[in-house]
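Enquirer: Have a look at this prediction, sequence included:
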Amino acid sequence: MLGNVDYTNGSGDFFGFVTFTFADGSKLATRMTAGKAKTDTASATFTSPLSVIGGTGSYTNARGYGRFTGERKDQLGGQVEAHFDLKVTT
């Protein structure tokens, strides 16, 4: 995951890219846009639409969309539990 954030007091917008690599070496690239992070000082939730922007191997002609959701239960900078729900066609 490669991301960019624009937070004020730990909340705000983010965007970025996530590349999934599969056992056969195929890759699927996605973009997160218009993401939002909401937080208090001890935890945060994240949500963003995803769009498939490319792929290799089995995913060379992939198209699709989905949603990223995540949760951080620690202070800013702590570990994030991430979930990706994608609908992909090849």
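Expert: Noted; the coordinates are in hand. Numbering: from 1, shown residues only.

Enquirer: okay, CA-based contacts and neighbour counts for the rest of this
Expert: OK.

Enquirer: I'd like the next helix or strand past the strand or helix carrying Phe46.
Expert: Phe46 is part of strand 44-56, with elements assigned from DSSP states H and E. As assigned by DSSP H and E, the chain's next helix or strand after strand 44-56 is strand 63-72.

Enquirer: here comes the other one, which I'd like you to weigh against the first:
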Amino acid sequence: MGKTLIEIDEDALAVAQDAFGTKTKKDTVNRALREVSDRVKRHEARMAAERLAAEALNLAALTDKAAYRPSHGGADDQEHVA
């Protein structure tokens, strides 16, 4: 872990400390960074899952009745009737 000198909004820090239950600036900042990182990773995973689902589930094919209903009166139907 690197050491960095930064200016911090003390009001925002106090709110974050209350929310996280942290005592030190270091713990609060590191917790906030982890929270954002985890949120980004969850969002990326959800978007990847949605892409996979969209590729696997072709709604247009499912709503096309001709794709799953047998045809009536076609040449194939007459072969099976005999």
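Expert: Thanks, I have it. Owing to the predicted nature of the structure, the values given are computational and were not obtained by experimental measurement.

Enquirer: what's the TM-score here?
Expert: TM-score for the superposed chains, counting by TM-score structural alignment, normalised by the length of structure 2: 0.17, backed by 27 aligned residues with a CA RMSD of 4.4 Å.

Enquirer: returning to what we had before: got the angle between the strand holding Phe46 of structure 1 and strand 63-72?
Expert: 150 degrees (axes from the mean of the first three to the mean of the last three CA atoms, to 10 degrees).

Enquirer: and strand 44-56 of structure 1, what does it pack onto?
Expert: Packed against strand 44-56 of structure 1 by the contact rule (3 or more CA pairs under 8 Å, 6 or more residues apart in numbering; DSSP states H and E) you find strand 27-39, strand 63-72.

Enquirer: Would you mark the buried spots in the shortest one?
Expert: Of all the residues in strand 63-72 of structure 1, those buried under the rule 16 or more other CA atoms under 10 Å are 63, 65-69, 71-72.

Enquirer: Present the residues you listed as CSV; the columns should include distance to Phe14 of structure 1.
Expert: Shown next, in CSV, are the buried residues of strand 63-72 of structure 1 (distance: CA to CA, whole Å):
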residue, distance to Phe14 of structure 1
Arg63, 23
Tyr65, 18
Gly66, 16
Arg67, 14
Phe68, 12
Thr69, 12
Glu71, 14
Arg72, 15
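
Enquirer: Of those, which is the nearest to Leu2 of structure 1?
Expert: Phe68 (13.6 Å; CA to CA).

Enquirer: Find the nearest non-adjacent residue to the closest one, please.
Expert: Phe84 (4.7 Å; CA to CA, 6 or more residues apart in numbering).

Enquirer: re earlier: of all the residues in the strand holding Phe46 of structure 1, which ones are buried?
Expert: Neighbour-count burial for strand 44-56 of structure 1 [16+ other CA under 10 Å]: 44-55.

Enquirer: Tell me the buried residues in the top helix by length along structure 2?
Expert: Ranked by number of residues, the top helix in structure 2 under DSSP state H is helix 25-56. For helix 25-56 of structure 2, a neighbour-count test (16+ other CA under 10 Å) marks 28-29, 31-32 as buried.
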